[in-house]
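Participant: fold the stuff below for me.
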Amino acid sequence: MRRAAAIAAAVALGVSGVGADQLVPQPAPASAGWRELAWPFPRDGWPAGRAFRCEGGGCDGTELYVRAKRGFCNCEGGVADDDEVDRVADLDLITPRFAARAPGEAVHVGGMRGRARAYDLAMADGARHTATGIALSRRCDLVVAAAQGRGDANAMRHAALVFLKTPEMKAWMMSALDGK
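Facilitator: Below you'll find the model as predicted:
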């Protein structure tokens, strides 16, 4: 019904049927189980990003925070090492007490390359969580993501990367890097 109304409105405005289809709200990203939340962190020197929570499956309860940091990367080498992931991946927004579990690994999302690294988090309430920090570069810009929860860090990393690779998220990340 909504689609028919959108098409009728577009035809009335003289827009082709192909363009009218783009007026219809797009479905949620294809990776099942993720729903968007409000950005939970206070303002800082970077624009707010997007936050998501996974409900069900192997990532149940995982929260994912994603944002662009334009002009923040080594333009030549991109994300060079694990120390850079430690510095930029926004884990300090979740808790200032985090420790890397092991060396990170190279990751790719769309045309961006970077690194992902697993962490143990000591939360303010005394709870222990695991996390994955992800830093991806494109030219002199970064997209950073932090996935955190009570589950297995490897499962969270996998679920977060699958979600970030959806066409909708890749399009949003490119748009955010372009300042749109």
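Participant: alpha carbons only for contacts and neighbour counts from here, please
Facilitator: Will do.
Participant: right, and C54 touches R35 too?
Facilitator: Yes. Contact status for C54 versus R35: in contact at 6.5 Å, counting by CA atoms under 8 Å.
Participant: let's see this one next to it:
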Amino acid sequence: MNKEVATNGNLSILSVSSFDIYHKPEDRARLKAIFGKLFSVGDELFFFFRREEDLTEDSELIILREKIFKRFEDDGKFQYLIKIDQRRFDAIAMIRYDETTPDFMIDLWKYFFACDFFRPTNDLTFEEFEDYLQITGVEDRNGLRQLWDKLCDFICIKGYDGERLIISYYSELELIDQI
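Facilitator: Alright, predicted model coming up:
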């Protein structure tokens, strides 16, 4: 696992790379361990998703789709922002972190092309998050706007190649020492 950090003022971007969650169980375990360091049982997590992943086999996508949407239906919230068809969309979701969430997040990683997630601050509600994205738009390079607007203290982003996790955060958190 490789780690690189870039800092600009009071914001930092940590890139944790060299994950192969499709073929290496030890990489899935490392990614789940990172989730366990960042979040605690009971934390509410907000997500932004963009379309289905092209790198995942179609047969696995079908299984993941059913499993993921059932979990959101049973234990969380899911809302399309834009839906072109079943495979192309922008959406948001919310769940509470529990002992099964790291495995669920691996499923999310495989299913969605883009996956951003964070623990909201300042009692931000799911409805307020939806309103925020409707007003500001969903494009937010490295999640920095969400940090500047104080929606969260850090935001995690699936790298476009699926082989890295990007964490944008307030520098005083010193996350590089925790990951």
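Participant: after superposition, what's the TM-score here?
Facilitator: Scored by TM-score structural alignment, normalised by the length of structure 2, the superposition of the two chains gives a TM-score of 0.30; 112 aligned residues with a CA RMSD of 6.3 Å.
Participant: okay, C54 and R35 of structure 1: which has more neighbours?
Facilitator: In terms of neighbours (other CA atoms under 10 Å), C54 is the more surrounded of C54 of structure 1 and R35; the figures are 23 against 14.
Participant: near the nearest residue to that one once chain neighbours are set aside, how many other residues are there?
Facilitator: Leaving aside its chain neighbours, C54 of structure 1 sits nearest to W34 (4.3 Å; criterion: CA to CA, 6 or more residues apart in numbering). W34 of structure 1 has 24 neighbours, counted by other CA under 10 Å.
Participant: just R128 of structure 1 next, same as before
Facilitator: Using other CA under 10 Å, R128 of structure 1 has 12 neighbouring residues.
Participant: before we move on, what about A4 of structure 1?
Facilitator: 12.
Participant: other SSEs contacting the helix or strand hosting it?
Facilitator: Secondary structure from DSSP states H and E places A4 of structure 1 in helix 2-12. Counting by 3 or more CA pairs under 8 Å, 6 or more residues apart in numbering; DSSP states H and E, the packing neighbours recorded for helix 2-12 of structure 1 are helix 17-21.
Participant: any buried residues in the helix it packs on, and which?
Facilitator: 20-21 (16 or more other CA atoms under 10 Å).
Participant: right, and C156 of structure 2 touches L147 too?
Facilitator: No. The pair C156 of structure 2 / L147 is not scored as a contact, 11.3 Å apart, by CA under 8 Å.
Participant: residues contacting F112 of structure 2?
Facilitator: 49-53 (CA atoms under 8 Å, 6 or more residues apart in numbering).
Participant: out of those residues, which are inside helices?
Facilitator: Using DSSP state H, no member of those sits in helices.
Participant: now those as TSV including distance to L165 of structure 2 and neighbour count?
Facilitator: TSV is the format used below for these (distance: CA to CA, whole Å; neighbours: other CA atoms under 10 Å):
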residue	distance to L165 of structure 2	neighbour count
F49	15	22
R50	16	22
R51	18	19
E52	18	22
E53	16	20
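Participant: among the residues you listed, which lie within strands?
Facilitator: 49-52 (DSSP state E).
Participant: quick one, strands of structure 1?
Facilitator: 34-37, 50-54, 63-69, 98-100, 105-109, 112-122, 128-138, 141-149.
Participant: would you tell me which of these gets closest to P167 of structure 1?
Facilitator: strand 105-109 (10.5 Å; CA to CA).
Participant: what helices and strands are in contact with that closest one?
Facilitator: Packed next to strand 105-109 of structure 1, using 3+ CA pairs under 8 Å, 6+ apart, are strand 112-122, strand 128-138.
Participant: that older thread, using TSV, lay out the strands of structure 1 together with distance to A155 of structure 1.
Facilitator: Shown next, in TSV, are the strands of structure 1 (distance: least, CA to CA, whole Å):
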stretch	distance to A155 of structure 1
strand 34-37	14
strand 50-54	12
strand 63-69	12
strand 98-100	16
strand 105-109	15
strand 112-122	11
strand 128-138	10
strand 141-149	10
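Participant: looking at the ones you listed, which is closest to I7 of structure 1?
Facilitator: strand 34-37 (27.3 Å).
Participant: residue contacts, E4 of structure 2?
Facilitator: Applying CA under 8 Å, 6+ apart, the residues contacting E4 of structure 2 are 14-16.
Participant: one more time with 10 Å
Facilitator: By CA atoms under 10 Å, 6 or more residues apart in numbering, the contact list for E4 of structure 2 reads 13-17, 166, 176.
Participant: over to L37 of structure 1?
Facilitator: Counting by CA under 10 Å, 6+ apart, L37 of structure 1 has contacts 50-53, 63-65.
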